[in-house]
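# Here is my input, please return the structure:
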Amino acid sequence: MTDGGRTSTDEPTRRSWKTGTEPGPEEDGGPRTRQDRGQLLLVGAVAVAIALLGVAVLFNATIYTESVPDRGTIAASHDAEGYIEAVRQDTARLMGVLGTDGSVGTAELRGNLTTYNRRLQEVVADGKPAYIQVSLNETDSDTDQLIVQDAPEDFRSVDGDAGWSLVDAANATNVTSFGMTVDQVDASDRFELNASSTTTDDWWELAVYRDAGGDVVVETTTDDGGASTCTVGSIPVTLNETGVVGGGCSYAFADGVSGPYTLTFDGGQHAQGTYRIAVNGSVPTGNLSPDGSDSPSLETVIVAASVDLVYETPDVSVRTTIDDVEPLAPADGPTVTTLLDDGFEGGLGAWQEIGSVDTFTQSVYSDQGAAATIAGDDGDASGLRTAASYDTSAYDEVTVEAWVKAGGGSDHPEEYDGEYFYVQYRDDGGAWEAIREFDSYSQGEEFTVSATITDPDAFHDDFALRLVRNEADHRNDEWHVDSVVVVGREVP
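Next up is the predicted model:
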């Protein structure tokens, strides 16, 4: 694997599954041997969000170009056009999966495009001498500012003010999306949201309160005397731009008020809940947490992405920016849940040691950032196991991904000494089944693990993952693991 245009390939002989009665590390009675592991299917190495999109996203580019003959510059130009269209569609699908209300967090999209780029590089490099680079162009992307309170709290500012301004008319033109859930409201006081124009006398007010009988009421009022009252009954009450969700009450957000306008909360101490409000334009940060360390917070979201693409072969060099990529809503399909996504940037908190082992995190040998290192001179079923168990009983497939490196320091594991490494899952009988066995490797070799498990014994309420060695004769017989992802997929 190389940095920059990083690629990682496994030779075909190292993608085979062990069958029969090969020995492996033991714990809780050791792994159960089977004659048939055909239910374990290898798929392309994908990131969390890319796993959500399915294999089609990762290999979309290959589909676009597989029929183009290699005829020098003309063929290479056709390849480039195919990759441009493929990256546009894949980015749109990625935004659709990651996003909420037509937008996606900038950092989230940037990170997932980085992972997508690495996987795409593997696909391209596997077929011909070519280089491809995909990255988010944040400067050219169309963004909104998202004001967020994700935990049910009082509707106060970050400094505790109950009456405060969320949006300043001098900086923002309008609210592009609005979602709020009121989980609690006082018996005798109102919570109000006000939109007021500073260029006209127009204003609009949304109020939530309880009537004399204790029922929850949603009321809208305008400067021209218009009013609408809707008795919802009980909480929670969920609101969006068009009315009460599921409540049969409708309104138009900021009806009659042309932007730019000021958006304020009044009586924030009288109600509790959550909200996500997207604003077109800049937002004053004095009342918000700019780094997400407190609530409410402010983050930049992308509504239309610009993506830079570089594609180079011996025959052609293309550098372009793909503009105006909007989220593509995912089609009805499988329900996908990320059970584990650990790059070990925060340490080993999601794992527990098993056996006599020395484990720690470091950044010298890693896929990106930090990685977990499994060391020590006693290798008998020693390593790491997920601290939590996962309920996979509702799924039809479980996909497991990881990056693994054999050694890399002054000393290292030796395959000729029978020093092997295993990625395993716990089945419904408590035995450990091999997802991948590393019994053929060279010093410092890197591997990408990507497997889809469909064996019925993997679907139960005590699923776990472990990373173990069977043997080690030196303290520095190290194995390094990074980018561990476990995704459950329920097929409708």
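
# going forward, measure contacts between C-alpha atoms and count neighbours the same way
OK.

# residue ranges of the strands in the stretch 51-200 of the chain, please?
104-105, 131-136, 142-154, 164-167, 172-185, 191-197 (DSSP state E, counting those that start in this stretch).

# quick one: stretch 101-117 to chain centroid distance?
8 Å (CA atoms, centre = their mean, to the nearest Å).

# And that stretch, what's buried?
Buried residues in stretch 101-117, counted by 16 or more other CA atoms under 10 Å: 102-106, 109-110, 112-117.

# Including distance to G247, could the residues you listed go into CSV?
Shown next, in CSV, are the buried residues of stretch 101-117 (distance: CA to CA, whole Å):
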residue, distance to G247
G102, 23
S103, 25
V104, 28
G105, 29
T106, 33
L109, 34
R110, 37
N112, 37
L113, 39
T114, 42
T115, 41
Y116, 41
N117, 44
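
# Quickly note the distance from I50 to E446.
The gap separating I50 from E446 is 21 Å, by CA to CA, to the nearest Å.

# Quick one: name whatever helix or strand follows the helix or strand hosting V449.
Taking DSSP states H and E as the criterion, V449 maps to strand 446-453. The helix or strand immediately downstream of strand 446-453 is strand 465-469, counting by DSSP H and E.

# one more to put side by side:
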Amino acid sequence: MVANERGQLLLIGGVAIAIVVFSTILFAHSLAVTDGITTTGSADTIERSADREASVERDLGRLAAETRGDDLDGFEGRYGNALQNYTRTHNRVVASSGGTYLNATLNESASLGNETSQISPGEIDDPDGGPKPKEWVVAKNVTRIAVFNFTFTKGHDSGKPFNITVTGSNGNWWALEVSLNGTGSPKNKTVTIRDSAPGSDIPVCTSPNSGPDSQDLMINLITGTCNQGSGFKTFSDVTKPPYTINVSKGQKADGTYHFAAIGTFPGTSYDSGDTEPYPVIPAVDTTYDTPSASYNRTVLVEVDDR
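The predicted structure is shown next:
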């Protein structure tokens, strides 16, 4: 059983204790999008339930972090299943005490964020194939990034190297480049990071560009790791959101990428179908049934992605 699955089981199992005692109003990393009283009851009744809701919403955020992990693909389905398990456990506990019943479901249309990806190795060009496909804007006005992964399979020689640049609202910038170096054959493909501070160039990983010893260079730009190795300085250490993210010399490296964020994915870079909704901040519909009231809320659940 992987660590994420163990974490989910521990969280859901802990509901049996957490639901019984609501003596303290817990801090909830969430924001109510909609409120509605659907049967009898009053606003005062709902407010008196704030401690219960805060605890539930805090659990929803922890559950989202556990189910997301480092895996972009299938998060919506995994989180939806986790919410079902959480709801069943919650309601089994309260069934014998006449407490508050809960229903929690993922609301994808109200969630915030989009994703784009290239799943087959190739030049990292503008998905729209615009007039300058090698120089393109990945996203701008980016306030939150959930997934920022590149896998580089090959570098191409001559001229300026492939480059991803993140520019922050504070005027600082951070860049990652893929270049070829060495005098032998094959040359090495090398990932180097640099930023607006002078003399900041740091090679972070390298591999032969071809041949039996060649390895793909798998970069997580959020955690600052290459092939699960030691960490390096990331864009969030240097810059401040909102970010603008650009690719230049897309023809100088082959690879794949996954990117999910809250921001503007410009039409100059993407056609319809090049991006899809992705719950960077998931919206969850919650319904509470008590002896005196039944009410619902849609909340945005904050997820700690670091």
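
# ok, back up a step: wait, which of the strands of the stretch 51-200 of structure 1 is closest to A86 of structure 1?
Of all the strands of the stretch 51-200 of structure 1, strand 131-136 sits nearest to A86 of structure 1, with 11.4 Å by CA to CA.

# helices and strands around the closest one, which ones?
helix 106-127, strand 297-312 (3 or more CA pairs under 8 Å, 6 or more residues apart in numbering; DSSP states H and E).

# which parts of it are buried?
Buried, per 16+ other CA under 10 Å, within strand 131-136 of structure 1: Y131, I132, Q133, V134, S135, L136.

# do stretch 34-50 of structure 2 as well
Applying 16+ other CA under 10 Å to stretch 34-50 of structure 2 flags I37, I46, S49 as buried.

# Which of the residues you listed sits closest to T268 of structure 2?
I37 (43.8 Å).

# wait, that closest one sits on D289?
No. Counting by CA atoms under 8 Å, I37 of structure 2 stays clear of D289, with 10.3 Å between them.

# Spell out which residues are contacts of both of the two.
Residues touching both I37 of structure 2 and D289 by CA atoms under 8 Å, 6 or more residues apart in numbering: Y295.

# What strand or helix carries L339 of structure 1?
Counting by DSSP H and E, L339 of structure 1 is part of strand 335-342.

# and that strand with strand 465-469, angle?
Inter-element angle recorded for strand 335-342 of structure 1 and strand 465-469: 40 degrees (by axes from the mean of the first three to the mean of the last three CA atoms, to 10 degrees).

# Provide the aligned range in structure 2 for strand 335-342 of structure 1.
Under TM-score structural alignment, strand 335-342 of structure 1 corresponds to no residues of structure 2.

# and that strand, how far out from the chain's middle?
On CA atoms, centre = their mean, the centre of strand 335-342 of structure 1 falls 9 Å from the chain's centre.

# immediately after it, which helix or strand?
Next along from strand 335-342 of structure 1, by DSSP H and E: strand 351-354.

# Pull up the aligned stretch in structure 2 for that following strand.
The aligned range for strand 351-354 of structure 1 is empty, by TM-score structural alignment.

# That strand: which residues count as buried?
W351, E353, I354.

# repeat for stretch 199-206 of structure 2
So, applying 16+ other CA under 10 Å, buried residues of stretch 199-206 of structure 2: V204, C205, T206.
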